[in-house]
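give me a model of this one.
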Amino acid sequence: MTTQVRQEVVVVGGGIAGLCAAYELTGGREGPSSSSPRVTVIEAGPRVGGKLQSLEIDGRVLDSGPDGVLARRPEIGEICRDLGIADDLVPIGASGASLFARGRVRPLPEGLQMGIPTNWQALRASHVLSGAGLLRALRDRLSPLPSSRGALQDRTIGSLVETKLGREVVTTLVDPLLGGINAGRVSEMSAAAIYPPLLEAGQQRGSLMAALGAMAPPPPSSDPQEGDVPPPPAFVSLVGGMASLISVLETTLRERGVTFVLNTSVTSLRRTAGSDARWSVDSERTTSRADGVVLALPAIGASGLFESLDPDAAALLAQIDYASVAIVTFVFDADDLTLPATGTGVLIPPETPHPRGPFHGERFLTTALTFLDRKWPHLHRPGTTVLRSHTGRIDDDRLETMSDTEVTERALIELGILFHDVGVPRESHVTRWAESLPQYRVNHLMRVVGIENAVEHLPGLEIAGAALRGIGVPACIGSGRAAGQKLRETLGAKAL
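The predicted model follows:
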C-alpha cells in the first residue's frame, strides 16, 4: 500500500484574487478533500487583503479601500453564499450623484451610461454643459457623425465620445465618472477593455446616444403596482464593511490548513528540468518547491518574475502602469457640513480650477466625494456626517510631494469651495494607495491575450488579479477563483 503524497501550491500575493485562488485550490464551496494540495500564500506586506482594509475613526470601523461593489456582478454574491455570509450583504441606501460644473454642484443628468448621455433633453435640463456644448451634443441626434476610422479592435473612450458628442461632454461628464473610477484619463483608456458597448456603438454611423440608450435596461416604474418585484440595488456592501470579507476568507483558509507567509517578497520563479518538473519559488529568505503556482500580484511584480520564463510576457506586463491615489476620510458634526439633499456623492472634472483662495487657478486635487453614511445607512450615527474625499489620478503626481496634513488641508479647502461654510472635522484620516489602480490603455486586451498565451505554455502556472480583465473587487474575485479552479484541474490530471 502506498501513501499518496499531497501536492504543493504556492500563491504569490495575498490580495482578494490570491485568497480566492487559495479558496478554490482547497476545495472551494465543497471544502478540502484528501487530494487537495497544500497551499502556501506568500504576501509581501504585513497583512493579507490588498486594498480591502479598514480603519477605526470616531469610534467606528470603516473601509479604507473600496466601500461597495456593483450588485449586478455575480461574483460577490457567490463568494458570500459559499462562505455563509450572504445575509451580511446590504444594499446601497441612496441613489444619484452630483457634479461640480459651471461653478455649482448640480445633479447629474438622467440617463447616463457610464457618464455618457443618452437623453439630450435631460442633458439640457441639468445645466451641466454650456450652450455650445449642448448644441454640439445635439448634433448626435440630428446629424450624427460616422466614426472617422471605421471598425477597429480598440479605440480610446475619449476619442469615440468626442467624435460623436463633442469635447465638453468628455471633460465634464465622461472623464469625471469613467475616468475617475479608474483614476485615469479617458483620452488614453481602452474602450474594448473598460466599456465594450461603447466600442460597438461608437463605431456605428448612427447616434451614439440612441445606440447606448437602446442597450440600457428600462428604468424602474415610477408607479409600481402591488406585487411588482422591486428592482435590485445598484451596489451592495457588507454590514461589517468590505474588509470583513477578507477576515472571513482568511479564517476559512487557516481552518483548511493554508499557510500564510507575510512580509516576504518573492524574488524569482524557476521551473526545474526533468520529466517530473516542479517550480521553485525563491524569496528573500527561503526557496519553496511547488507543483503549481498562482501569481496574483501587480503587473510590475509579475513582470519581474516572468523575465526568465518568457521575456515577451514580462514586457507586456511591464507596459501596464498604475495610478496612485489617496482617500481622506472625514467625520463632521452634522451642523458643520451641509450636503446636497440627495445623492451619494459629487464628481469633480479633472481640469476644474480653484476659483478663489490660496490655490486660485490650480486644478482641484479632489476627484470625487462619497457621502459614506448616506450611501450605507448602517454607518449613520445621529449628529454626525461621514465623508470621503478621493484624490489622485494617473497624470497628477502632486500626492507624491504632499504630507498627509497637506492633503487633508487641501481637501478641506476644496470642500469649502463646493459647500461653502464647512466647519472643523471631528476627525480625519488619510489612506494612501500607491500604484494601486492599473491603467487599461488602448489594446490592453491584446496584451492580456499575449500574457495568457504565455501562461498556457508554462504548465502548473496561473495568473490572476486586477491587471488583467477588470479592476473591481468582483472581477478580482472571479479572476482568482478561475485561476484556482484551473490549477486544481491541472494538478488533478497530473496526479492520475
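
for the rest of this, base every contact and every neighbour count on C-alpha atoms.
Will do.

you'd agree residue 270 is up against residue 283?
No. Using CA atoms under 8 Å, residue 270 makes no contact with residue 283, being 11.6 Å away.

for the two, list the residues in contact with both.
Common neighbours of residue 270 and residue 283 are not found (criterion: CA atoms under 8 Å, 6 or more residues apart in numbering).

can you pull the contacts of residue 372?
By CA under 8 Å, 6+ apart, the neighbours of residue 372 are 344, 379, 386, 387, 388.

who wins on neighbours among the residues you listed?
residue 386 (25 neighbours; other CA atoms under 10 Å).

ok, for that one, nearest residue in space, not its chain neighbours?
Distance criterion CA to CA, 6 or more residues apart in numbering; nearest residue to residue 386, sequence neighbours excluded, is residue 331 at 4.6 Å.

for residue 450, same thing?
Residue 450 sits nearest to residue 313 (CA to CA, 6+ apart), 6.6 Å away.

how far does the helix or strand containing that neighbour sit from the chain's center?
Residue 313 is part of helix 311-318, with elements assigned from DSSP states H and E. How far helix 311-318 lies from its chain's middle: 23 Å, per CA atoms, centre = their mean, to the nearest Å.

same for that helix, what does it pack against?
If you count contacts as 3 or more CA pairs under 8 Å, 6 or more residues apart in numbering; DSSP states H and E, helix 311-318 packs onto helix 299-306, helix 444-456.

after it, which helix or strand is next?
Following helix 311-318 in sequence, per DSSP H and E, is strand 322-333.

coming back round to it: now the contacts of residue 372 in TSV, with secondary structure and distance to residue 140?
TSV is the format used below for the contacts of residue 372 (DSSP: H, G, I helix; E, B strand; the rest coil; distance: CA to CA, whole Å):
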residue	secondary structure	distance to residue 140
344	coil	30
379	helix	43
386	strand	40
387	strand	37
388	strand	36
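
tell me where the stretch 1-150 of the chain has helices.
16-25, 74-83, 120-126, 131-142 (DSSP state H, counting those that start in this stretch).

just want the angle from the very next helix or strand once past the last one to helix 131-142.
Next in sequence after helix 131-142, counting helices and strands by DSSP H and E, comes helix 157-165. In terms of direction (axes from the mean of the first three to the mean of the last three CA atoms, to 10 degrees), helix 157-165 departs from helix 131-142 by 80 degrees.

I'd like the next helix or strand past helix 157-165.
Scanning forward in sequence from helix 157-165 by DSSP H and E, the next helix or strand is helix 167-169.

any chance of the helices and strands packed on helix 311-318 in a markdown table, with mean neighbour count and distance to residue 248 too?
As requested, the helices and strands packed on helix 311-318 are arranged in a markdown table below (neighbours: other CA atoms under 10 Å; distance: least, CA to CA, whole Å):
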| stretch | mean neighbour count | distance to residue 248 |
| --- | --- | --- |
| helix 299-306 | 21 | 27 |
| helix 444-456 | 17 | 30 |
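
in space, what's closest to residue 304 - neighbours in sequence excluded?
Residue 304's closest residue in space is residue 314 (CA to CA, 6+ apart), at 6.7 Å.

for the comparison step, fold the sequence that follows:
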Amino acid sequence: MRVAVVGGGMAGLAAAYELASAGAEVVVLEGSDRLGGKLRLGDVGGLTVDLGAESILARRPEGLDLIHAIGLDDRVVHPATTTAAIWTHGALRPMPPTVMGIPADPAALAASGIAEMPTPRILPVPDHDVSVAEFVSERLGRDVLDRLVEPLLGGVYAGSTEHLSLRATTPQIADLGEDLIAAAAANRAAATRTGPVFAGLVGGIGQLPAAVAATPGIEVRLDATVRAVARTGDGWRLSVGPTTDVESVHADAVVVAAPAPAAARLLAVEAPAAAFALAAIDYASMAIVTFVLDDADVPEGSGFLVPPVDGTFIKAATVSSNKWGWLGDSGRTVIRASVGRAGESTLLQHDDAELAARALADLRQALGSLPEPADQAVQRWGGALPQYDVGHLDRVETIERSVAEVAGLEVCGAAYRGVGIPAVIASGRAAARRLLDAGTMES
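Now for the predicted structure:
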C-alpha cells in the first residue's frame, strides 16, 4: 500500500515513520526545500545551533519514544540549568513556583517582586470555554495575569491570553477548580514527579527530522507543493508541483500534515466542514535572533520571559550556552531572543540588522553589558504558531468528525491538540494508526 503524506514537518514525519514501520510505502511531499517544519539547524559563529525549537517536553513520552526508536538515545541530554526569571519592573526576578502562571507559593511570589499577591475570588469553573484572560483576571486580577500567566503562554503560543482558549491551552488552570491559589499550592505540595522536564539532543534537536526521514520505506520529495487532493475509484490523486508542470501522484491513502490554511484549501472538496473549521484557525508569526558572543559575562540561569505589558521588543531570551552543556563547552556565549506575538506583525517588518540591533539592546538592558556579537542570525518563522482561540476544541472536533467520514484520509499537526514537539509527534503517529486500524493498509 502507498500512502502520501502532505507536509514534512515533525507531524508528517512521525506519521510517515509509523506507516513505514508497519510496512507501508510512504512518500512525503514537502513544498519547501527542506524537512523539519519549525526544527532547523544553522551555523552561527562556527557553532551548529538550533534556529527553531531547541528542546522537547520530556514528561510527555512521545518525543523521547521516537528518539529511542530511531536510535538517537546516545545524544539525549537534559538542561544543565532550568532556573528561569521574569524581566519586569526593571530587573530580572526569579520565577516563583506556579501552575502555568498561577502562584503556588505566595511567599516566593512576594519575594520575587514580580506581582502583588492577589486576594483570590472563589468562583466556579464555567462549563463553557472562556479565554485565559477572562478566567484568571476574574479570580486573581490583572497583575498575576499580565506578569506571570501572559509571558508563560506567550512563550508557548506567541498569543494573547485575551483570545487563547482556557480549555485548549491551559487545562491545568481549569483543573485547579474554584480556589486557584489554594489548589496551586496543594498541587505543588503533592507533586511527586521526578526527573528532567525537558530534553534535547547534543548537536541540536534539529537533527531529528533527517533521522526520522531516513527510516526505510520513506521517500521524501522536496519542492513538491501539493495543489489538490481528490478521491478516485481506487484511492487518491494528488496534484503536485508548479502550476505550469503539475504531476499526478497516486496513493491509496493520504495524511494531510500541512498547516491549517493549506489543509483547508486541500480539503475544501472532500471534507468541506473540516476545511471551513480549519480556515478559522489563525497563526502568529515570530522570529528568533541568535547571538554568539566571546568574553561575555552573563548571569546564571537558562534565561527569562518578558511580560508584554512592559512594552519591550523581545518577549523572551534563552542563554543556550548556560542551558545546554554541549554548547557551554565551546567556551562561548550563545543567546537566543524571541520576537513577535499574535497581533504584533509590525515588529517583524524591520530588516534583519534592525531586528537584531533592537533585540540586542533589550538583552543589554536585561543582562548588563554585552560585547558586540561575534556573529548573529535572524530566523523568521512566518505563520509559525497556530492560535488556540476560544472555541478551538469545538473546531477540532468538527474537523475530526468531518475527516473521519472520508475513508483513507487523515490530518495531523500543530493546528489540533498541541503545538509542542511531543504533541505533534503524537498527532502524526495517531493519524497513521487510525489508517492502519481502519484496514486501509490491507491488500
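
TM-score for these two?
Laid over one another, the chains give 0.95 as their TM-score (TM-score structural alignment, normalised by the length of structure 2), with 439 aligned residues with a CA RMSD of 1.7 Å.

what about the residue nearest to residue 450 of structure 1, distance to residue 146 of structure 1?
Between residue 313 of structure 1 and residue 146 of structure 1 the distance is 36 Å, computed by CA to CA, to the nearest Å.

more neighbours: these two, which one.
The neighbour comparison of residue 313 of structure 1 against residue 146 (other CA under 10 Å) goes to residue 313, with 22 against 17.

any idea how far that one lies from residue 294 of structure 1?
Applying CA to CA, the value for residue 313 of structure 1 to residue 294 of structure 1 is 15 Å.

with residue 10 of structure 1 instead?
If you go by CA to CA, the gap between residue 10 of structure 1 and residue 294 of structure 1 works out to 6 Å.

so those two - more neighbours on which side?
Between residue 10 of structure 1 and residue 294, counted using other CA under 10 Å, residue 10 has the larger neighbour count: 27 against 24.

and the more buried one? What does it align with in structure 2?
Residue 10 of structure 1 maps onto residue 4 in structure 2, with residues paired by TM-score structural alignment.

let me see the ranges of the strands in the stretch 151-300 of structure 2.
Listed in chain order, the strands of the stretch 151-300 of structure 2 (DSSP state E, counting those that start in this stretch) span 198-201, 218-221, 226-232, 235-240, 247-251, 253-256, 283-293.

so what corresponds to residue 47 of structure 1 in structure 2?
Under TM-score structural alignment, residue 47 of structure 1 pairs with residue 34 in structure 2.

identify the residue spatially nearest to its match, adjacent ones excluded.
That would be residue 222: by CA to CA, 6+ apart, it lies 6.3 Å from residue 34 of structure 2.

burial measure for the counterpart of that neighbour in structure 1, as a count.
Structural alignment (TM-score structural alignment) places residue 222 of structure 2 against residue 262 in structure 1. Using other CA under 10 Å, residue 262 of structure 1 is surrounded by 16 other residues.

for residue 262 of structure 1, give its distance to residue 158 of structure 1.
41 Å.

and residue 45 of structure 1, by the same measure?
36 Å.

between these two, tell me which one has more neighbours.
residue 158 (23 against 16).

can you find the partner of the more buried one in structure 2?
With TM-score structural alignment as the criterion, residue 158 of structure 1 lines up with residue 133 in structure 2.

got a list of contacts for stretch 71-81 of structure 1?
Counting by CA under 8 Å, 6+ apart, 69, 86, 232-236, 245, 473-475, 477-478 sit against stretch 71-81 of structure 1.

for residue 422 of structure 1, state which of these is nearest.
Residue 422 of structure 1 has its nearest neighbour among those in residue 235, at 28.8 Å by CA to CA.

which residue lines up with the closest one in structure 2?
Aligned by TM-score structural alignment, residue 235 of structure 1 pairs with residue 198 of structure 2.

wait, doesn't its match sit right on residue 76?
No. Residue 198 of structure 2 lies out of contact with residue 76 (CA under 8 Å); the separation is 10.4 Å.

which residues touch the match of residue 222 of structure 2?
42, 43, 44, 45, 46, 47, 48.

burial count for the counterpart of residue 57 of structure 1 in structure 2?
By TM-score structural alignment, residue 57 of structure 1 lines up with residue 44 in structure 2. Neighbour count for residue 44 of structure 2, taken as other CA under 10 Å: 18.

separation between residue 44 of structure 2 and residue 191 of structure 2?
Residue 44 of structure 2 is 40 Å from residue 191 of structure 2, where distance means CA to CA.

looking at structure 1, which helix is longest?
helix 473-495 (DSSP state H).

in that helix, what's buried?
By 16 or more other CA atoms under 10 Å, the buried positions in helix 473-495 of structure 1 come out as 473-488, 491.

how much does that helix deviate in direction from helix 74-83?
Using the same axes, to 10 degrees: helix 473-495 of structure 1 against helix 74-83 is 60 degrees.

what does helix 473-495 of structure 1 contact?
Contacts of helix 473-495 of structure 1 (CA under 8 Å, 6+ apart): 7, 16-25, 66, 69-70, 73-76, 79, 291-292, 294, 296, 460-466, 469-470.

do that again at 6 Å, thanks
Helix 473-495 of structure 1 has contacts (CA atoms under 6 Å, 6 or more residues apart in numbering) with 17, 18, 20, 21, 24, 25, 75, 76, 462, 464, 465, 466.

grab the nearest non-local neighbour of the aligned partner of residue 195 of structure 1 in structure 2.
Residue 195 of structure 1 maps onto residue 170 of structure 2 when the alignment is built from TM-score structural alignment. Nearest non-adjacent residue to residue 170 of structure 2, counting by CA to CA, 6+ apart: residue 100, 7.1 Å away.

what count of nearby residues applies to that neighbour?
Using other CA under 10 Å, residue 100 of structure 2 has 18 neighbouring residues.

under the alignment, what does it map to in structure 1?
Match for residue 100 of structure 2 (TM-score structural alignment): residue 114.

next one: residue 238 of structure 2
In structure 1, residue 238 of structure 2 lines up with residue 281, judged by TM-score structural alignment.

so what's that match up against?
269, 287, 288.

distance from stretch 277-284 of structure 1 to the middle of the chain?
Centroid separation between stretch 277-284 of structure 1 and its chain, computed with CA atoms, centre = their mean, is 31 Å.

nope, stretch 424-437 of structure 2 is what I meant
Using CA atoms, centre = their mean, the offset of stretch 424-437 of structure 2 from its chain centre is 19 Å.
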